[in-house]
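Student: Following is a predicted model, sequence given first.
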Amino acid sequence: MELLIAGLTLFISGHSIRLIAPQWRLQQIQKLGDKRWKLLFSMIAATGLALMIIGYNSARKHPHWLWLPPLWTRHLAALLTLPATVLIIASQIPGNRLQSTLRHPMYAGLALWAMAHLLANGGVHDLIFFGALLLWSVSGLWISVQRDRRLNNPAPAYLGLQRDLLTLGAGLAGWIVLTLWLHALLIGVAPLA
């Protein structure tokens, strides 16, 4: 459980710098340079991600159950992760309608993903992992929306249906790879089995 908590701490704190200390982040970028900052940030994020995966898999071997979700919640979670994946992909493809409308689809997608996993998993480790990511993503969305309002930031430009189709196609492809292959490989659970 310690590795899981350490990974969450690294991952969430690293990704929260832009939310809670944007000026400090800019100072560090100016001081280190953009490439060195990105390298440092990537190393912290990758270490946090690796520790989360290792820690979560380790905690799953000796679970402490809070509740035992029925089997149908697993299928509901798999279904909910489809729009979650599309939202996360939408944050990376400029000009799509989801990005233009929601402004911060990454946070929305991560919140939906975490909520789906909380429905289907009932261990203490699940509550810590998915609960922390749900709280962080909802907080990140709220902070980002408030910042946009305060700074009067315009919504990202919408560049047309082609960007929407690319977003949907990439999101569906990503979901298929994650659901049918990568989830079982990394986590040891086939969501649709």
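Tutor: Ah, there it is.
Student: For the rest of this, base every contact and every neighbour count on C-alpha atoms.
Tutor: Fine.
Student: Would you tell me what helix or strand the spatially most central residue of the chain is located in?
Tutor: Nearest residue to the geometric centre of the chain (Cα atoms, centre = their mean): residue 110, 3.8 Å. Remark: residue 110 resides in helix 105-120, with elements defined by DSSP states H and E.
Student: Buried ones in the helix or strand following that helix, by neighbour count?
Tutor: Heading C-terminal from helix 105-120, the first helix or strand you meet, by DSSP H and E, is helix 124-151. Residues of helix 124-151 classed as buried by neighbour count (16 or more other Cα atoms under 10 Å): 124-134, 136-141, 144-145.
Student: Stretch 45-61 now?
Tutor: Neighbour-count burial for stretch 45-61, with 16+ other Cα under 10 Å as criterion, is recorded at 45, 47-60.
Student: Next: stretch 65-74.
Tutor: 73-74.
Student: So what touches that stretch?
Tutor: 119-124, 191-192 (Cα atoms under 8 Å, 6 or more residues apart in numbering).
Student: Determine which two of the residues you listed are furthest apart.
Tutor: Largest separation among the contacts of stretch 65-74 by Cα to Cα: 124 and 192, giving 22.9 Å.
Student: Who are the contact partners of residue 101?
Tutor: Residues in contact with residue 101, defined by Cα under 8 Å, 6+ apart, are residue 155.
Student: structure B:
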Amino acid sequence: MGWFEFALAYAVFFLSHSLPVRPPLRPWLQARLGASGFTIAYSALSLAALAWLIAAAGRAPYVALWDWAPWQVHVPLTFMGPVCLILALSIGRPNPFSFGGARNDQFDPARPGIVRVWRHPLLLALALWAAAHVVPNGDLAHVILFGTFAAFALLGGRLIDRRKRREMGPEWQRMRDRVADAPFLCLPVSWQRLATRMAIGIGLYVALLWLHPWLFGVDPLA
């Protein structure tokens, strides 16, 4: 199917990300699935669309934009370590400013954790992942794929800020100011939880290295 499949996968991916979170569809879905059910269904749909998009990029006609060199492999190998740690430190922890958080009512602006460094840590992880993978994938389809993701991650924070500011009202600015006043590196609420999340991040990195040949058909260590 070539470029047609790639374009179709692109359209499905962005529609699957944008339509379910817009009113009135999101309230309608949450009323029937529940908040947790909506999050699980939305995440599963997003991952399925992403998997198809990546596979479609691999099947698109190969149009080289630059030559491959062995040093390029070290770029994603280096950046994926921080990406995995950011994911482990971000997913499922309170963050009322962005997506991917949980128990946002328990967020402590005096101890914001990674939110003090970056308000949208999952977008930061996405930007690093995408930009790092552009380097060893110098064909047109993959440059479009990863380049678009990197640009979306860098610009998406503004869209989320706008929506969250509208939803939270004046509390958004008050809480943001309190986070800005917190120490840049503050002591964690629980050292045990921090160590557990760090271990999960390292385990995720190792798992991705091991599974990469089966998931994406490329061995990053070869």
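Tutor: In hand now; what should we look at? What you see is a predicted model; the values in this text were computed from it and never measured.
Student: re earlier: would you mind getting the angle between the helix holding residue 110 of structure 1 and helix 124-151?
Tutor: Orientation of helix 105-120 of structure 1 against helix 124-151 (axes from the mean of the first three to the mean of the last three Cα atoms, to 10 degrees) gives an angle of 150 degrees.
Student: now the helices for structure 1?
Tutor: For structure 1, the helices defined by DSSP state H occupy 2-20, 22-32, 34-61, 71-90, 97-102, 105-120, 124-151, 161-177, 183-187.
Student: Output the contacts of stretch 65-74 of structure 1 in JSON lines; the columns should cover distance to residue 4 of structure 1.
Tutor: Listed next are the contacts of stretch 65-74 of structure 1 as JSON lines, based on distance: Cα to Cα, whole Å:
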{"residue": "119", "distance to residue 4 of structure 1": "20"}
{"residue": "120", "distance to residue 4 of structure 1": "19"}
{"residue": "121", "distance to residue 4 of structure 1": "16"}
{"residue": "122", "distance to residue 4 of structure 1": "16"}
{"residue": "123", "distance to residue 4 of structure 1": "13"}
{"residue": "124", "distance to residue 4 of structure 1": "11"}
{"residue": "191", "distance to residue 4 of structure 1": "21"}
{"residue": "192", "distance to residue 4 of structure 1": "25"}
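Student: Whichever of the residues you listed end up buried, select them in PyMOL.
Tutor: Burial among the contacts of stretch 65-74 of structure 1 is assessed by 16+ other Cα under 10 Å; the matching PyMOL selection reads:
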select buried, resi 119+120+121+122+123+124+191
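Student: on that earlier part again, the helix holding residue 110 of structure 1 against structure 2, how far on average?
Tutor: For helix 105-120 of structure 1, the mean distance to aligned residues of structure 2 following superposition is 0.6 Å (mean Cα distance after the TM-score superposition for structure 1).
Student: now do stretch 130-143 of structure 1
Tutor: With mean Cα distance after the TM-score superposition for structure 1, stretch 130-143 of structure 1 departs from structure 2 by a mean of 1.7 Å once superposed.
Student: What of stretch 73-88 of structure 1?
Tutor: With the two structures superposed, stretch 73-88 of structure 1 lies on average 1.3 Å from its match in structure 2, counting by mean Cα distance after the TM-score superposition for structure 1.
Student: Go ahead and confirm the residue nearest to the centre of structure 1 touches residue 139.
Tutor: No - distance between residue 110 of structure 1 and residue 139: 11.4 Å, which falls outside the contact criterion (Cα atoms under 8 Å).
Student: Need the overlap of contacts for those two.
Tutor: Residues touching both residue 110 of structure 1 and residue 139 by Cα under 8 Å, 6+ apart: none at all.
Student: List the contacts of residue 76 of structure 1.
Tutor: 116, 120.
Student: same deal with the one 10 residues further on?
Tutor: With contacts defined as Cα under 8 Å, 6+ apart, residue 86 of structure 1 is in contact with 109, 167-168, 170-172, 175.
Student: Name the member of these with the most neighbours.
Tutor: Neighbour counts for the contacts of residue 86 of structure 1 (other Cα atoms under 10 Å) peak at residue 167, which has 27 neighbours.
Student: That residue contacts residue 95, doesn't it?
Tutor: No - under the criterion of Cα under 8 Å, residue 167 of structure 1 is not in contact with residue 95, lying 9.6 Å apart.
Student: ok, the residue lying farthest from the centre of structure 1 to residue 73 of structure 1 distance?
Tutor: Note on structure 1: the largest C-alpha distance from the chain mean falls to residue 31, namely 28.6 Å (Cα atoms, centre = their mean). Separation of residue 31 of structure 1 from residue 73 of structure 1 (Cα to Cα, to the nearest Å): 48 Å.
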